[in-house]
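Peer 1: I'll drop the sequence and a predicted model, then ask my questions.
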Amino acid sequence: MDESPLVIFLMGPTASGKTELALSLYRQYQLGLINVDASQIYTGMDIGTAKPDRALLKQVPHSLIDIRDPAESYSAADFRQDALGAISAIIKEGKTPLLVGGTIFYFHALEYGLSPLPPADPELRAEITKEAEDVGWPQLHERIAAIDHEAAKAVHPHDGQRIQRLIELYQLTGEPPSQLRARQQRSPLPFRILKLAIFPEDRETLHRRIENRFDLMLREGLIDEVRMLKERKDLSMEMPAMKMVGYRQVWEHLEGFFGYNEMRLRAIAATRQLAKRQITWLRKYQGAEYVDGDNQILLQKASCEIDRAINK
């Protein structure tokens, strides 16, 4: 029997029922919950991130929620360091860590480690951003494709943040980014890992849940939440926190780029695209146990996998 501590990953696309399943498992097992959602780390961004409310967080504590101001940066390396600390603290309490969220890259970074890439260069980033304003991110994406086809394939032509980083890495090192990452020094977790992935087969149901959830966010005051963030003078639409799905579209609506109905449609479409990318990541994730079904079926399947892992 393997005596190393068990750590559970609960991954899945947005609006797939991860939170509900995590809460059900929390009531059934001795667990400590750790957030793996890049948007929920930010304070003041509650409605649009579907963050658990304060009453629930008081009953069911989550690590790594509300740990950064939206004006601050937060990287996968930051997450890995914070998550390792949270895992250790939960294990010391005699509980099993349950990491739950949809930022699949964070799970990967935690499990395998990160390559020692050069840090961000503010001056170079400013130059790249200025060029993008002149020619557009798709043209810079074409430049990356000419240098590093593999890296470019994984990035959308309008994903300015990631295109900027790829160009920055190439200009700082002179090497294609995919080669830098191929030399990644693995530092696997010293734990047994059970990887549960909610993999919705019925996309129509997922799309309907996405639409209903965004409409609920609007009713709960998402526009006012974004307006308060926008009124801060230290935030802009180009910051990573403000590029989060839903927030960007509402911000642009408040800027007058388009009306309410167009904003709603754009946000729902962007959320569907996010879910599609998350599902693509999950397909590639090695060793994941895929589960699907309604809440009760998900709980039964997940419980079965956890019981099996505990008794190994």
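Peer 2: Noted; the coordinates are in hand.
Peer 1: switch to C-alpha atoms for all contacts and neighbour counts from now on
Peer 2: Fine.
Peer 1: next secondary structure after the lengthiest helix in the chain?
Peer 2: Longest helix of the chain, by residue count under DSSP state H: helix 260-284. Using DSSP states H and E, the helix or strand that follows helix 260-284 in sequence is strand 289-291.
Peer 1: next secondary structure element downstream of that following strand?
Peer 2: Defined by DSSP H and E, the subsequent element after strand 289-291 is helix 295-310.
Peer 1: who are the packing partners of that following helix?
Peer 2: In terms of contacts (3 or more CA pairs under 8 Å, 6 or more residues apart in numbering; DSSP states H and E), helix 295-310 is packed against helix 18-28, strand 192-198, strand 289-291.
Peer 1: so which residues make contact with it?
Peer 2: Contact partners of helix 295-310, identified using CA atoms under 8 Å, 6 or more residues apart in numbering, comprise 6, 17, 20-21, 24-25, 194, 196, 291-292.
Peer 1: list the buried residues of that helix.
Peer 2: 298-299, 301-303, 305-306, 309 (16 or more other CA atoms under 10 Å).
Peer 1: any idea which of the residues you listed is closest to residue 114?
Peer 2: residue 309 (26.7 Å; CA to CA).
Peer 1: what about the nearest residue to residue 239 once chain neighbours are set aside, which SS state?
Peer 2: The shortest distance from residue 239 to any non-neighbouring residue, by CA to CA, 6 or more residues apart in numbering, is to residue 71 (7.3 Å). Judged by DSSP: H, G, I helix; E, B strand; the rest coil, the three-state class of residue 71 is coil.
Peer 1: what number of residues lie near residue 130?
Peer 2: Per other CA atoms under 10 Å, the neighbour tally for residue 130 reads 12.
Peer 1: what lies in contact with the host helix or strand of it?
Peer 2: Residue 130 belongs to helix 122-135 when elements are defined using DSSP H and E. Residues outside helix 122-135 that contact it (CA under 8 Å, 6+ apart): 140, 164, 167-168.
Peer 1: cool, and stretch 25-33?
Peer 2: Everything outside stretch 25-33 that qualifies as a contact, by CA under 8 Å, 6+ apart, is 22, 60-63, 90, 94-100, 299, 303.
Peer 1: try this one side by side with the last:
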Amino acid sequence: MSDARNKSAPVLIAGPTASGKSALALAIAEYVGGVIINADSMQVYRELSILTARPQPDVEARVPHMLYGFVPAAAAYSTGRFIADVTDAIAKAREAGQRPVIVGGTGLYFKALIEGLSPIPPIDPEIREHWRAEAERRGAADLHGELMARDAQMAERLASADTQRIVRALEVLEQTGRSLAHWQKVRGVPVVNEAEAVRFLVTLDRAELYARADTRFDRMIAAGAIEEVRALAALGLDPDLPAMRAIGVRPLLSVVKGESALGAAAEAAKAETRQYIKRQETWHRRYMISWKHVTKQYMESQSRDIFAFI
């Protein structure tokens, strides 16, 4: 799968939320003298530390961490920007003589890393602003209907409430005259050579994973997750921004607004997490079948084997 003899090859660590992949990344980075680089689309947001389980200062003090908490929640961070940022982060790590250890739960980020991004032409700012204004005026469902009429193939892939992706599909269609589905088939330039990278997929029994996720969310509440969401709400951001759709934000916003009790909101957030875990596992089965699977028990008892593999 990988050439473990390459001492500078990136180590990629994926896995569902609450699986323990961050702990594995920390152990590996300490062992190889590496730097941990984030590949989680929500841990990039500055205002979301607790709810995204971002590494805390005591952990960050042990090894260098990059691409965590550096984007304001008012911005919509994209896969394209991630690729630009992670390319720069890998280069800086290597310049410093540190091995890149890239960890996260966003499967699309890893896919883009090893396959490259489709070379979609830049969108004219006027076209972009037009469709954003249309989304605000007409709503996602109406725009989805228009996309269905003009590009049924792409519309069928998107939920009728997914404003951000619907707008993206429409602006690409107008700019290029071709469906976003067409561009997604065009391979880009990989950032990481898949044959050289060491790739781990952390796996757990689903029941155990759910239990760990539930316990972790209870700890988030105790650590101040409600206060974090209250501060986020005070910014008055567009509810369709990615940060506002992070798991747990909407249920806890209902608590902040006095619309629901904490217990009901916590259960809703836990249900969101379980659905997200299912989607992650589906992605892993489709795109990461060749990665080295590592269970929690294996991590705990066979760390020497993992280090030797690296």
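Peer 2: All right, it came through fine. Source: prediction; values computed, not measured.
Peer 1: can you calculate the TM-score here?
Peer 2: Here the TM-score for the pair of chains, by TM-score structural alignment, normalised by the length of structure 2, is 0.86; 302 aligned residues with a CA RMSD of 2.7 Å.
Peer 1: any idea which of the contacts of helix 122-135 of structure 1 is closest to residue 37 of structure 1?
Peer 2: Nearest to residue 37 of structure 1 among the contacts of helix 122-135 of structure 1 is residue 164, at 22.2 Å by CA to CA.
Peer 1: how about the closest one, what's its partner in structure 2?
Peer 2: Applying TM-score structural alignment, one finds that residue 164 of structure 1 aligns to residue 167 in structure 2.
Peer 1: quick check: the gap between the nearest residue to its match once chain neighbours are set aside and residue 119 of structure 2.
Peer 2: Spatial nearest neighbour of residue 167 of structure 2, excluding adjacent residues (CA to CA, 6+ apart): residue 131 at 6.0 Å. According to CA to CA, to the nearest Å, residue 131 of structure 2 and residue 119 of structure 2 sit 21 Å apart.
Peer 1: between the two, tell me which one has more neighbours.
Peer 2: For residue 131 of structure 2 versus residue 119, the count of surrounding residues by other CA under 10 Å is larger for residue 131: 19 against 14.
Peer 1: tabulate the contacts of helix 122-135 of structure 1 (TSV), appending neighbour count and secondary structure.
Peer 2: TSV is the format used below for those (neighbours: other CA atoms under 10 Å; DSSP: H, G, I helix; E, B strand; the rest coil):
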residue	neighbour count	secondary structure
140	21	helix
164	21	helix
167	21	helix
168	22	helix
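Peer 1: tell me where the stretch 1-150 of structure 2 has helices.
Peer 2: For the stretch 1-150 of structure 2, the helices defined by DSSP state H, counting those that start in this stretch occupy 21-32, 57-60, 79-95, 107-115, 125-138, 140-150.
Peer 1: of all those helices, which one is nearest residue 38 of structure 2?
Peer 2: helix 79-95 (8.3 Å).
Peer 1: that older thread, which elements pack onto the longest helix of structure 1?
Peer 2: Partner elements for helix 260-284 of structure 1 (3+ CA pairs under 8 Å, 6+ apart): helix 104-112, helix 203-220, helix 247-254.
Peer 1: do you know how far the closest residue to residue 290 of structure 1 other than its chain neighbours is from residue 142 of structure 1?
Peer 2: Leaving aside its sequence neighbours, residue 290 of structure 1 sits nearest to residue 197 (CA to CA, 6+ apart; 4.8 Å). According to CA to CA, residue 197 of structure 1 and residue 142 of structure 1 sit 33 Å apart.
Peer 1: the two: who's more crowded?
Peer 2: Neighbour tally, residue 197 of structure 1 and residue 142, criterion other CA under 10 Å: the higher count belongs to residue 197, 25 against 15.
Peer 1: which position in structure 2 pairs with the more buried one?
Peer 2: Match for residue 197 of structure 1 (TM-score structural alignment): residue 201.
Peer 1: I'd say that match and residue 296 touch.
Peer 2: No: contact criterion CA atoms under 8 Å: residue 201 of structure 2 and residue 296 do not qualify, at 10.7 Å.
Peer 1: who's sitting farthest from the centroid in structure 2?
Peer 2: Taking CA atoms, centre = their mean, the residue of structure 2 most remote from its mean C-alpha position is residue 149, at 30.8 Å.
Peer 1: which residues does the match of residue 164 of structure 1 contact?
Peer 2: With CA under 8 Å, 6+ apart, residue 167 of structure 2 has these contacts: 131-132, 135, 143.
Peer 1: identify the farthest-apart pair in the residues you listed.
Peer 2: The largest separation in those, counting by CA to CA, is between 132 and 143 at 10.4 Å.
Peer 1: OK, contacts around the residue nearest the centre of structure 1?
Peer 2: Nearest to the geometric centre of structure 1 sits residue 103, at 2.4 Å (CA atoms, centre = their mean). By CA under 8 Å, 6+ apart, the contact list for residue 103 of structure 1 reads 36-38, 278.
Peer 1: same deal with residue 168 of structure 2?
Peer 2: By CA under 8 Å, 6+ apart, residue 168 of structure 2 lies in contact with nothing.
Peer 1: how near is it to residue 65 of structure 2?
Peer 2: 31 Å.
Peer 1: can you check residue 114 of structure 2 too?
Peer 2: For residue 114 of structure 2 relative to residue 65 of structure 2 (CA to CA), the value is 21 Å.
Peer 1: one more: residue 279 of structure 2?
Peer 2: Per CA to CA, residue 279 of structure 2 is found 27 Å from residue 65 of structure 2.
Peer 1: quick one, which of those two is more surrounded?
Peer 2: The neighbour count for residue 279 of structure 2 versus residue 65, taken as other CA under 10 Å, is higher for residue 65 (21 against 13).
Peer 1: which position in structure 1 pairs with the more buried one?
Peer 2: Using TM-score structural alignment, residue 65 of structure 2 pairs with residue 62 in structure 1.
Peer 1: re the thing from before, any chance of the contacts of residue 103 of structure 1 in a markdown table, with distance to residue 253 of structure 1 too?
Peer 2: Formatted as a markdown table, the contacts of residue 103 of structure 1 follow (distance: CA to CA, whole Å):
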| residue | distance to residue 253 of structure 1 |
| --- | --- |
| 36 | 28 |
| 37 | 25 |
| 38 | 23 |
| 278 | 26 |
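Peer 1: quick one: which of those is most hemmed in?
Peer 2: In terms of neighbours by other CA under 10 Å, the contacts of residue 103 of structure 1 top out with residue 36 at 26 neighbours.
Peer 1: for the counterpart of residue 122 of structure 1 in structure 2, give its distance to residue 168 of structure 2.
Peer 2: Using TM-score structural alignment, the equivalent of residue 122 of structure 1 in structure 2 is residue 129. For residue 129 of structure 2, the distance to residue 168 of structure 2 equals 11 Å [CA to CA].
Peer 1: residue 149 of structure 1 and residue 166 of structure 1, how far apart?
Peer 2: Distance, residue 149 of structure 1 to residue 166 of structure 1, using CA to CA: 11 Å.
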